[in-house]
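okay, predicted coordinates and the sequence, questions at the end:
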Amino acid sequence: MTSQPDPWPAPRARGAVDAEVTLPGSKSLTNRALVLAALADGPSVVRRALRSRDTTLMAAALAALGTHVDSSGTDWTVVPGPLAGDATVDCGLAGTVMRFVPPVAALSTGSTRFDGDPHMRRRPVGEILDALRALGVQVEDDSRGALPFVVRGSGSVRGGPVQIDASASSQFVSALLLAGARYDLGVDVRHRGGPVPSLPHVEMTVAMLRDRGVAVDDDQADRWVVAPGPVRARDETIEPDLSNAAPFLALAAVSGGTVLVRDWPTRTTQAGDALRDVLALMGCRVERAPEGLRVSGPERLQGVDLDLHDVGELTPAVAALCALAATPSRLHGVAHIRGHETDRLAALAAELGGLGADVTELPDGLAIRPAVLHGGVFHTYADHRMAHAGVILGAAVDGVLVEDVATTGKTFPGFADVWSGLL
């Protein structure tokens, strides 16, 4: 990560910003592509892979299990190897590593120990570990349902039906689906519980499996059946990370300017595509152009009443915009983001309130009313999306200092330099 002064003075937009931005690749797509390439029947190339802490941790985790990953260039080559021998996996702060890699490690003939940054020991993973046990895998976690834990592979996994509660994270579903085709009986995942959040991420997983010849039946609600069989090697070109577009498009919204995000896909399963609708509801002009997506900000931002259940990762950026809006807002349906990199609802209520926002923390969201904001330190809790909220506020309010802006390196290395360059 790029070292930055701490706290970092967030640049202020002194007029309407007119800018073009090229985003790095999607973390969600990159890490899914790496996992599937490690399980494939031959070599694959992941083109325009995101190079960030989360993706390099994923590459290192798969390499520890026996996969060869050449990440020296823009396009990463992945050659599957025998999943053999004991290994140690550093999850860092990457939920995808902590949740997607254990079902792969279960196919190894060795024992794999998982651990990560201190905060990761508080993030939920017990549903995955219990599901693996139900599928015949030996897992040791001292009944914590959290890091650290050990997966003891036997070279194969029986697979078959398994019931989970994925109401805390859609990654619980994706994790089992990604490896399921390599299990003897495939996998039949049945969700029992509240609504599964961030369903577009499950749809992304299913689409990528089908692209590799894997049969997936998702006709029934809350049930996904992956047939056993090979995972076909496939070269994948990674789309720009649309969730990382949030602060840049927000810059157009708060400055009354225009920002073009280049190469916006015409069709995508990324949750960040919902920004088009959210910003339009807040009064922005949103239009597709041959070069990408162009957003122009209004004279006054309008508040919104939004259920962000399926796109919870956008909540910090949207909450920052709502704090700058001329009318009240209510964001709801996102109780699950309390289990993300930090309790994002509590963190947003505290940090927005610390800058003068009139905000009430709800069980599943935030109520935000118009108020005059002022400068101060905006803490990020080692959470890249919180840093995005901080820089959005700093673009509209004098004297905002973003603590640990370098945490944006989780999905966007060099973010602070790019942001400063626009302002």
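Cool, got the structure.

hey, let's count contacts and neighbours off CA atoms from now on
OK.

now do stretch 95-113: distance to the chain's middle.
Counting by C-alpha atoms, centre = their mean, to the nearest Å, stretch 95-113 is centred 19 Å from the centre of its parent chain.

go on, stretch 33-46?
Per C-alpha atoms, centre = their mean, the displacement of stretch 33-46 from the mean C-alpha position of its chain is 20 Å.

cool, and stretch 232-241?
17 Å.

how long is it end to end?
25 Å (C-alpha to C-alpha, to the nearest Å).

what does that stretch rub up against?
22-27, 29-30, 33, 37, 40-50, 212-214, 263-265, 270, 272 (C-alpha atoms under 8 Å, 6 or more residues apart in numbering).

on the three-state scheme, residue 139 is what?
With DSSP: H, G, I helix; E, B strand; the rest coil as the basis, residue 139 sits in strand.

my read: it touches residue 148, true?
No: applying C-alpha atoms under 8 Å, one finds residue 139 not in contact with residue 148, separated by 10.9 Å.

what about these two, which has more around it?
residue 139 (21 against 18; other C-alpha atoms under 10 Å).

what comes up buried for stretch 254-268?
254-264 (16 or more other C-alpha atoms under 10 Å).

how long is that stretch end to end?
First-to-last residue span, stretch 254-268, C-alpha to C-alpha: 26 Å.

hmm, who's touching it?
13-23, 239-240, 242, 245, 248-249, 251-252, 291-299, 301, 321, 324, 392, 395-396.

what's the answer for stretch 136-144, then?
With C-alpha under 8 Å, 6+ apart as the test, stretch 136-144 has contacts from 106, 126, 129, 132-133, 147-154, 157-159.

now do that stretch: distance from first to last residue.
Using C-alpha to C-alpha, first and last residues of stretch 136-144 are 19 Å apart.

measure how far stretch 92-102 is from the centre of its chain, please.
On C-alpha atoms, centre = their mean, the centre of stretch 92-102 falls 11 Å from that of its chain.

ok, stretch 319-338 next?
19 Å.

now that stretch: buried residues?
For stretch 319-338, by 16+ other C-alpha under 10 Å, it's 319-325, 327-338.

what does stretch 335-355 give?
By 16+ other C-alpha under 10 Å, the buried positions in stretch 335-355 come out as 335-338, 340-355.

next one for the comparison:
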Amino acid sequence: MSLAAVRRNREAVVSGNTANTWSAPAASGALDAAVRVPGSKSITNRAYVLAALSEGPTLVREPLDSRDTRLMLGALSALGASSETSGDGVLVQPLRPEGDTEVSVTLGNAGTVTRFTPALAGLGSRPVVFDGDEAIRRRPIAPLLRALVELGLDIEDEGRGAPPFTVRGHGGVAGGKVELDSSASSQFLSALLLAGPSFTSGVTVRLVGDAPPSEPHIAMTLDLLRRFGAVPERSGREFHVPATRLSLPAYAVEPDLSTAAPFAVAAAVAGGSVRIEGWPEHTTQPGDWLRGLLEELGQRAELDASGLTITGSGGFPGARLDLHEVGELTPVVAALLCLADGPSVISGVAHLRGHETDRLAALATELSGLGAGVAETEDGLAITPAPLHGGVFHTYDDHRLVMAAAVLGLRVPGVEIENPATVGKTFPGFADAWQAMLS
């Protein structure tokens, strides 16, 4: 979506009902808080997919419970993998597709559901219709659909390369070798690798085009495959996952470090300390990069066996940052850098134009709307700090923009965050946890 289109959407929101806003609380002094964030969305939904492809049931402990993860469980249920939630977690049963009657999968605006589940539909013997929110129809998926067709799936999309589309299952997927352009999203590659063990010949994927963004998410996929019993191999730009019988009776999900990002940077913005309970000592999550960034900005990040403590000064310099591998952190980092003592440049994130919204256009529009000097570049943002003021910060149904606005609100009174409920995509209790941090 172009910047002009984002502005038109903003104007439509302004002319409509803006009563649904949340007044971002300002910090009254240095922080002294401990917080616990919910489980990782990226890990939870990968674990659910692999559990559905396993031979026996899998108990997924401490999963994220949010709109995206509920959509994933709903999709798996429609495809034939039931689940049951209890105090111990979510018990996912193996995929048992039955019947030949058409079923529907609701995607919402969940990228992982849209990319990870179509391959599973090919394992059954019935038509499966995939569709979701208007926003998901604008998110890129054509390269993945082409690759799935080459691997043996029967997909009808009327040339859109996007939802809605129909997968007509024929009781299995041949698999084999395929070339894939995953430059728009690492999820395309992860989708093929996660499904690979269930294909008759496994899958071999050779990447073409530019490198996929977010290498940590690829590492996350490979790590989870190994935990469930697969034997993925990688040689440069080629990946191989053989046909494998998966099995893992129980798996515990790590806290979501990207969701922890606004809490981690809060100490830098307001001063004081914030402890994030359960931050893992070893992880594939891209959010772990924040520790190094905060130290680079002059803050203190102390990791021990039970969590991470950030101690901040309330002041920090600008920075030049290539966020290609950690693009999902861009909204929070951009908000942080609007409060820096000097100019900053964020690069390597052109792919964010295809996320929940055009994140680069949205950030430039909304941050500038509160007084910051933020301009789009070819692959990122140029940020020149300037005096900020309150106002409505529109979120375009994007959970990360809610978090970015909350960071600004720590230091800028009067920030009104439009549609705060959209943060339920990854953290339904975000507003309460944010307020508790300040109490």
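Received the coordinates, thanks. Predicted model only: the values in this text are computed from it and were never measured.

re earlier: including secondary structure and distance to residue 93 of structure 1, could the buried residues of stretch 254-268 of structure 1 go into JSON lines?
Shown next, in JSON lines, are the buried residues of stretch 254-268 of structure 1 (DSSP: H, G, I helix; E, B strand; the rest coil; distance: C-alpha to C-alpha, whole Å):
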{"residue": "254", "secondary structure": "helix", "distance to residue 93 of structure 1": "30"}
{"residue": "255", "secondary structure": "helix", "distance to residue 93 of structure 1": "32"}
{"residue": "256", "secondary structure": "coil", "distance to residue 93 of structure 1": "35"}
{"residue": "257", "secondary structure": "coil", "distance to residue 93 of structure 1": "34"}
{"residue": "258", "secondary structure": "strand", "distance to residue 93 of structure 1": "33"}
{"residue": "259", "secondary structure": "strand", "distance to residue 93 of structure 1": "30"}
{"residue": "260", "secondary structure": "strand", "distance to residue 93 of structure 1": "30"}
{"residue": "261", "secondary structure": "strand", "distance to residue 93 of structure 1": "27"}
{"residue": "262", "secondary structure": "strand", "distance to residue 93 of structure 1": "28"}
{"residue": "263", "secondary structure": "coil", "distance to residue 93 of structure 1": "28"}
{"residue": "264", "secondary structure": "coil", "distance to residue 93 of structure 1": "27"}
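
how about these in CSV, adding distance to residue 102 of structure 1?
Converted to CSV, those look like this (distance: C-alpha to C-alpha, whole Å):
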residue, distance to residue 102 of structure 1
254, 42
255, 45
256, 46
257, 45
258, 44
259, 40
260, 39
261, 35
262, 35
263, 34
264, 33
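
state the span of structure 2 onto which stretch 7-17 of structure 1 is aligned.
Using TM-score structural alignment, stretch 7-17 of structure 1 lines up with residues 21-31 of structure 2.

please enumerate the helices of structure 1.
According to DSSP state H, structure 1 carries its helices in the segments 27-38, 53-64, 95-105, 126-134, 171-180, 199-211, 246-255, 275-281, 315-323, 344-354, 384-396, 415-422.

which of the ones you listed sits closest to residue 306 of structure 1?
Comparison of those against residue 306 of structure 1 by C-alpha to C-alpha identifies helix 275-281 as nearest, at 8.3 Å.

now the closest one on structure 2. Mean distance?
Following superposition, helix 275-281 of structure 1 is found to deviate from structure 2 by 1.1 Å on average (mean C-alpha distance after the TM-score superposition for structure 1).

residues in structure 2 aligned with that helix?
Alignment of helix 275-281 of structure 1 against structure 2: residues 290-296, by TM-score structural alignment.

any chance of the helices of structure 1 in CSV, with distance to residue 368 of structure 1 too?
Below are those laid out as CSV (distance: least, C-alpha to C-alpha, whole Å):
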stretch, distance to residue 368 of structure 1
helix 27-38, 30
helix 53-64, 32
helix 95-105, 29
helix 126-134, 33
helix 171-180, 29
helix 199-211, 26
helix 246-255, 16
helix 275-281, 16
helix 315-323, 6
helix 344-354, 9
helix 384-396, 14
helix 415-422, 26
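
to residue 89 of structure 1, which of those helices lies closest?
That would be helix 53-64 among those, by C-alpha to C-alpha, at 5.2 Å.

aligned partner of residue 125 of structure 1 in structure 2?
Using TM-score structural alignment, the equivalent of residue 125 of structure 1 in structure 2 is residue 141.

next: residue 417 of structure 1.
Using TM-score structural alignment, the equivalent of residue 417 of structure 1 in structure 2 is residue 432.

that match: neighbouring residues, count only.
9.

from residue 419 of structure 2, how far out is it?
In terms of C-alpha to C-alpha, residue 432 of structure 2 sits 15 Å off from residue 419 of structure 2.

so how do I select the buried members of the contacts of stretch 136-144 of structure 1 in ChimeraX?
Buried residues within these, by 16+ other C-alpha under 10 Å, are selected in ChimeraX with:
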select :106,126,129,132,147,148,149,150,151,152,153,154,157,158,159
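
what about the contacts of stretch 136-144 of structure 1, which are in strands?
Counting by DSSP state E, the part of the contacts of stretch 136-144 of structure 1 found in strands is 149-152.

including distance to residue 178 of structure 1, could those residues go into CSV?
Converted to CSV, those look like this (distance: C-alpha to C-alpha, whole Å):
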residue, distance to residue 178 of structure 1
149, 20
150, 20
151, 17
152, 19
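
between these, which is nearest residue 88 of structure 1?
Proximity of these to residue 88 of structure 1 (C-alpha to C-alpha) peaks at residue 150, which lies at 9.0 Å.
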